[in-house]
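Novice: coords please:
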Amino acid sequence: MKIVVLDGFALNPGDLSWKDLEKLGECQIYERTRPEEIHSRIENAEAVITNKAILDEKLIDRLPKLKYIGVTATGYNVVDVQAAVRKGIVVTNIPAYSTDSVAQLVFSHILNVANRVEMHANSVKSGDWATNPDFAFWRSPQMELSGKTLGIVGFGRIGRKVAQIGLAFGMKVIFHNRSKVADNVAETRQTNLEEVFAESDVVSINCPLTAENSEFVNEQLLRKMKPTAILVNTGRGGLINEADLANSLNSGIIAAACLDVLSAEPPKPENPMLSAQNCFITPHIAWATIEARQRLMNITVENLHCFISGKLQNVVK
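Specialist: So this is what the prediction gives:
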């Protein structure tokens, strides 16, 4: 089987191994692939592995040998799945490799805003403590999470893990999910989206991006939040109207935003989030702990091996 990896660098910048994938066939691995290079690189491929390289209907229709597309991510919006299905091409994803990693970054962001550890550490290094007349000082208000309300949008594996961590901090947890959740995490409560935004001190967005919820976080919803509230997004950048969020931050409608995803990645210099007040952005790293990437690599290989063996797993339709 001829296998092509279109954009392997993000998954494996050199600290993991491709050897198990290479055992499955003739394997060509590209670190990155520009849109105009995709067709020529995969026109003879039977299996394609992609993370962010887009395989749309027009491209898929020009790939007569293609039998399998493996998306090395949970979200699979980079592939026109219906076009693939019409041609009998199997599409798989990786549904549960980064739950702990993403939830960990959610709270890394929350704790950063609550305590501003790096800012205070840098202040000490610059000599501010040594020259301070008092035994303690702080450059920003310190916030205790215990007793605060954590609102979660999307109550899948990641949302549930975020809830568990919030409860461990003594937070009250409410959540919104598009369908009724029968097996709630203990001490959590399902409610509507408006209440999650209005009642929460911290809102964590952990849902996938769909055509129905694109930019659902807009001015109207942001105005329901407390002026002291923090918004965290580790889902997809397209869930937020970035102009509305920037305006809300700059005008003090909410206190802070913590983003690991943006509408376009990498962002253009004019993206309003880059200059918004109290906006803390990380470069889409929630999934990228070495442990999570190793799981991702393992499941990528398992998915393709199962396809070759005729025992499909993690198929999306």
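
Novice: C-alpha only now, for contacts and for neighbours.
Specialist: Fine.

Novice: give the contact list for S251.
Specialist: Not one residue lies near S251 by Cα atoms under 8 Å, 6 or more residues apart in numbering.

Novice: now with 10 Å?
Specialist: 227, 245, 276-277 (Cα atoms under 10 Å, 6 or more residues apart in numbering).

Novice: If we only consider these, which is nearest to K180?
Specialist: Nearest to K180 among the contacts of S251: L245, at 28.3 Å, using Cα to Cα.

Novice: Does anything pack onto the helix or strand containing that closest one? Which helices or strands?
Specialist: For L245, the element it lies in under DSSP states H and E is helix 242-250. Applying 3 or more Cα pairs under 10 Å, 6 or more residues apart in numbering; DSSP states H and E, we find helix 242-250 packed against helix 219-222, strand 256-259, strand 279-281.

Novice: Here is a second sequence; please produce its structure as well for comparison:
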Amino acid sequence: MGIIGYGNTGSSFAKLLQPFEVTVLAHDKFKKDFGNSYVKEVTLEQVLEEAEVISFNVPLTAETHHMLNLDFLNKLRQQPIILSACRGKVIHTADLIIGLKEEKISGVCLDVLENEKLGSYTIDERQQLDELLSFSNVIVTPHIAGYSHEAFLKMATVLLGKLGF
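Specialist: Presented below is the predicted three-dimensional model:
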């Protein structure tokens, strides 16, 4: 399992994987010395070469905008499954579709799309979504991870803490 971005989400995901005894390869450009008994701190190149599943857990910045693009896909040595629960613009949808067609990746699980507002889709974006959903190895879920009872409780607790309560 390759994890790109080892902040709160990436490290929490790694903890969930521990009981499955998978090899976790984690890369974070800014965080260092986080490896432990089940997480191996690696370069991005090692993730691209070795991971059978790659999870994107990075914030959207100028540097991560369209991080998954044709160049990224062409560097893959395996045919990984791609997971993304971060901002949609980290994944370049048109290039992702090419990667699926050319079998550079085995499948895709997206919790968010490049344009996160379905009601504002252009004709081209709608066609891309329809094409993406036509693949049997693609799963798209609504971006609602922050709407669980636990997430609401944590947000309220953090807010109250910041207000001094």
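
Novice: Spell out which two among the contacts of S251 of structure 1 are the most distant pair, please.
Specialist: Distances among these were taken as Cα to Cα; the most separated pair is P227 and A276, at 15.6 Å.

Novice: Which helix in structure 2 has the most residues?
Specialist: Of all the segments of type helix in structure 2, defined by DSSP state H, the longest one is helix 149-162.

Novice: Identify the residues contacting it?
Specialist: Residues contacting helix 149-162 of structure 2 (Cα under 10 Å, 6+ apart): 145-148, 163-165.

Novice: Spatially, what comes nearest to the counterpart of L262 of structure 1 in structure 2 if we skip its sequence neighbours?
Specialist: Structural alignment places L262 of structure 1 opposite L113 in structure 2 (criterion: TM-score structural alignment). Nearest non-adjacent residue to L113 of structure 2, counting by Cα to Cα, 6 or more residues apart in numbering: G88, 4.5 Å away.

Novice: Let me know how buried the counterpart of the one you found in structure 1 is, in neighbour terms.
Specialist: Matched to structure 1 by TM-score structural alignment, G88 of structure 2 sits across from G237. When neighbours are counted by other Cα atoms under 10 Å, G237 of structure 1 registers 20.

Novice: ok, G237 of structure 1 to T300 of structure 1 distance?
Specialist: According to Cα to Cα, to the nearest Å, G237 of structure 1 stands 24 Å off from T300 of structure 1.

Novice: and V203 of structure 1, what helix or strand is that in?
Specialist: Since the elements are taken from DSSP H and E, V203 of structure 1 ends up inside strand 202-205.

Novice: so how far does the helix holding L245 of structure 1 sit from its counterpart in structure 2?
Specialist: The superposed helix 242-250 of structure 1 is, by mean Cα distance after the TM-score superposition for structure 1, a mean 1.0 Å from where its aligned residues fall in structure 2.

Novice: re the thing from before, residues in contact with the residue nearest to L113 of structure 2?
Specialist: Per Cα under 10 Å, 6+ apart, neighbours of G88 of structure 2: 60, 65-66, 110-116, 143.

Novice: ok, back up a step: most packed of the helices and strands packed on helix 242-250 of structure 1?
Specialist: Of those, the one with the most neighbours on average (mean count of other Cα atoms under 10 Å) is strand 256-259, at a mean of 24.

Novice: Check which helices and strands it is in contact with.
Specialist: Against strand 256-259 of structure 1 (3+ Cα pairs under 10 Å, 6+ apart) you get helix 99-115, strand 202-205, strand 230-233, helix 242-250, strand 279-281.
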